[in-house]
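Chemist: Got a predicted structure here, sequence first:
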Amino acid sequence: MTSNANQERLQMQVAGKETLADGVVRLTLVDESGAAAPAWTPGSHIDLVLDDTITRQYSLCGDPGDTTSLTVAVLREADGRGGSIRVHDKLESGDLVTVAGPRNHFALVDADSYLFVAGGIGITPLLPMAREVDSKGTPWRLLYGGRTRASMAFADELAAAHPDRVLLRPQDEHGHLDLATALDEAEPGTVVYCCGPEPLLQAIESACRERPHVTLHVERFAPKALPEGDDGAFEVELGRSGRTVQVSADETLLDAVLRVGVDADFSCREGTCGTCEVAVLGGTPDHRDSVLSEDEQAENDAMMICVSRSCTPKLILDL
């Protein structure tokens, strides 16, 4: 099982499937019943429930003002876990697919200026962000890299629409993205949004730590590598009932609460989608997720129970 039945789910139809770039297809999804598509904000993603064992998260890349459809772009990952291959090879126009969400753990914050940095398919959550800030007249720039120009979805339309704001840097032509220059040129107070493969995210996190004049927000496709933590046993008090659950060293907190019948939402089980976020009422979590920022983790008022554990003998959670 990959997700909880309490999640809001819709049956949606694939109204369109088209190739955007090498290895990238765009899906347009409409409500099966003809109802309006769910509302969303830039940075949101949805779950595509492809079968009983495959649920994958994809960023929405269309127009939040479009109430008729949802749009995602999917990169075919030959070495992935099978979800993208299923989308590319099996899902066709007219097919029905279950959708959960939207959810947003990569929300666009107010700022005086923005720098968007995309690596490959990481362009998808940044598209609606750029459209929104552009519509408000807020200064922004986009640094967009990919393996080749032909693999970079939306590249031509972005460059044509915003030649003075968009810098395309295919790796086979320019090498790795020049993050240092882009960050050094950013005005003080600039908010940086970055999405892409892990090496890019690690590089920009390192670069931004040395440049306090910018504030960084990242979104990961896969869980970041973490040092080995203490997987000792601990206990969790369920704040809504006062019941206490023992979490053994060889089980996750999520599995422990599911074992005793708690109806907890979850999806990815690897700390990247944010579905299992729970408020912390007491104790100190051992954060191992890839959703919360360092500052958000330091607040210790929420945690992802699918991967995170406890630094204290006991946690109290809003469950």
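Modeler: Okay, I see it.

Chemist: rest of the way, CA atoms for contacts and neighbours
Modeler: Fine.

Chemist: what's the distance between Arg149 and Gln171?
Modeler: 8 Å (C-alpha to C-alpha, to the nearest Å).

Chemist: Next: Asp289.
Modeler: For Asp289 relative to Gln171 (C-alpha to C-alpha), the value is 29 Å.

Chemist: So which of those two has more stuff around it?
Modeler: Per other C-alpha atoms under 10 Å, whichever of Asp289 and Gln171 has more neighbours is Asp289, with 25 against 14.

Chemist: and the more buried one, what is it in contact with?
Modeler: Asp289 makes contacts with Pro223, Lys224, Glu270, Gly271, Thr272, Met303, Met304, Val307, Ser308, as judged by C-alpha atoms under 8 Å, 6 or more residues apart in numbering.

Chemist: next, the one to line up against it:
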Amino acid sequence: MVSSSPLSLRVRSIRAEADGIYSYELVTQGSQPLPAYTAGAHLTLTLPGGMARSYSLANRPDEDDHYLIAVGLDRRGRGGSVFMHTQARVGDVFSTQPPRNNFELANDAKHSTFIAGGIGITPIRSMIARLSAERQSWELHYCVRNRGAAAFLKELESLPNVHLYFDQEQTPTRLDLEALIAKQDADTHIYCCGPKMMLDSFLSHTKSHSPDRIHFERFSAELDAGSLRKQYRVRLARSGQVLDIAPGVTILDAMINAGLSPVHSCAQGICGSCETIVLEGRPDHKDQVLTQAEKASGRRMMICCSGSLDDELVLDL
């Protein structure tokens, strides 16, 4: 499992970036330096009540005096965004781990094409800032409901290689995702971050492309898919304890219900805190942390969201 020294970050400023989107500038307490990060990275904040939520970093990686996150309000979510929008204040202090990156930018790409939907612009803003600073070739296609819902709109409109799509304006504009992907050169790297429908369409249209140049990040793991509908057993090798995992229950939930205290944080398959070694059995991966090669090896899994393809898994716990 991944472990690292926690950070205490103070909210230095809060700003409305768009309808339903606030940004938060976070700084360290005292003289503690901010750990460096790369474009596409995220923070997992521990909120009151034990909630842990992961938010992409939106500022340039060379801005080493603060982190910038943006949070879209989702009243149908699990409560993190509602807390950040209604209760977080300047001066509040949150605990977090140093940034992690599961959505890395390919530094050697001849050209990079970015596709963002809604709050999915957050990590991509950091990426295009880095590429711009290094005078590398890129383009952005940003889809939102209307101009009021577009975060960082004034900044993006000033850039010549940004294409904006508003599907609920008086004169709607919509991105033809299939056509866009079809015209990309073979050596272009393509990135997508946005809601489930956009991601599903993106993956469908990029099936024939080299996986090395297709990059995407979901807002959360696919918790409703595959093995979460089946029952299986988990054997904990160190303790010898056996857990029966009921349909719809994660391994993490089953362990907590059994009185155990597994290391975890986001519970969304994003942060990587619950990464666990698999000794026997085939995991059914649903996380956004492991690479395709790591998933294919079956040697590690995220117990907060992934399940089992077999009737039994043996874990190094």
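Modeler: Here it is on my side, so go on. Keep in mind the model is a prediction, meaning the values are calculated, not measured.

Chemist: what TM-score do we get after superposing?
Modeler: Here the TM-score for the pair of chains, by TM-score structural alignment, normalised by the length of structure 2, is 0.86; 311 aligned residues with a C-alpha RMSD of 2.8 Å.

Chemist: one step back: selecting buried members of the contacts of Asp289 of structure 1 in ChimeraX, what would you type?
Modeler: Only the buried entries of these go into this ChimeraX selection, using 16 or more other C-alpha atoms under 10 Å:
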select :223,224,270,271,272,303,304,307,308
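
Chemist: which residues are contacting the strand ranked longest in structure 2?
Modeler: Longest strand in structure 2 by number of residues (criterion: DSSP state E): strand 7-18. Contact partners of strand 7-18 of structure 2, identified using C-alpha under 8 Å, 6+ apart, comprise 22-29, 89-98, 148-152.

Chemist: let's go with 6 Å and repeat that
Modeler: Identification of contacts with strand 7-18 of structure 2 by C-alpha atoms under 6 Å, 6 or more residues apart in numbering yields 22-28, 90-97, 148-151.

Chemist: In structure 1, which residue range corresponds to the helix or strand that it is followed by?
Modeler: Heading C-terminal from strand 7-18 of structure 2, the first helix or strand you meet, by DSSP states H and E, is strand 21-28. Aligned by TM-score structural alignment, strand 21-28 of structure 2 corresponds to residues 24-31 of structure 1.

Chemist: Give me the mean distance between that stretch and structure 2.
Modeler: Here stretch 24-31 of structure 1, set against structure 2 after superposition, deviates by a mean of 0.9 Å using mean C-alpha distance after the TM-score superposition for structure 1.

Chemist: Now do the buried residues in that stretch.
Modeler: Neighbour-count burial for stretch 24-31 of structure 1 [16+ other C-alpha under 10 Å]: Val24, Val25, Arg26, Leu27, Thr28, Leu29, Val30, Asp31.

Chemist: TSV please, covering those and showing distance to Gly122 of structure 1.
Modeler: Output for the buried residues of stretch 24-31 of structure 1, formatted as TSV (distance: C-alpha to C-alpha, whole Å):
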residue	distance to Gly122 of structure 1
Val24	12
Val25	14
Arg26	14
Leu27	16
Thr28	18
Leu29	20
Val30	23
Asp31	26
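
Chemist: For the longest strand of structure 2, buried residues please.
Modeler: Neighbour counts over strand 7-18 of structure 2 (16+ other C-alpha under 10 Å) mark Leu7, Ser8, Leu9, Arg10, Val11, Arg12, Ile14, Glu17, Ala18 as buried.

Chemist: Serialize those to CSV and add fields for distance to Leu43 of structure 2.
Modeler: Below are the buried residues of strand 7-18 of structure 2 laid out as CSV (distance: C-alpha to C-alpha, whole Å):
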residue, distance to Leu43 of structure 2
Leu7, 10
Ser8, 12
Leu9, 11
Arg10, 13
Val11, 14
Arg12, 16
Ile14, 17
Glu17, 19
Ala18, 21
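
Chemist: What is the aligned counterpart of Asp284 of structure 2 in structure 1?
Modeler: By TM-score structural alignment, Asp284 of structure 2 lines up with Asp286.

Chemist: okay, now that match: neighbour count?
Modeler: Asp286 of structure 1 has 19 nearby residues by other C-alpha under 10 Å.

Chemist: In structure 1, what residue corresponds to Leu243 of structure 2?
Modeler: Counting by TM-score structural alignment, Leu243 of structure 2 lines up with Val247 in structure 1.

Chemist: now do Ser308 of structure 2
Modeler: In structure 1, Ser308 of structure 2 lines up with Ser310, judged by TM-score structural alignment.

Chemist: count of neighbours near that match?
Modeler: Other residues close to Ser310 of structure 1 by other C-alpha under 10 Å number 24.

Chemist: Aligned to His217 of structure 1, what sits in structure 2?
Modeler: Aligned by TM-score structural alignment, His217 of structure 1 pairs with His215 of structure 2.

Chemist: Quick one: residues contacting the residue lying closest to that match once chain neighbours are set aside.
Modeler: Spatial nearest neighbour of His215 of structure 2, excluding adjacent residues (C-alpha to C-alpha, 6 or more residues apart in numbering): Tyr191 at 4.6 Å. Applying C-alpha under 6 Å, 6+ apart, one finds that Tyr191 of structure 2 lies in contact with Phe114, Ile115, His215, Phe216.
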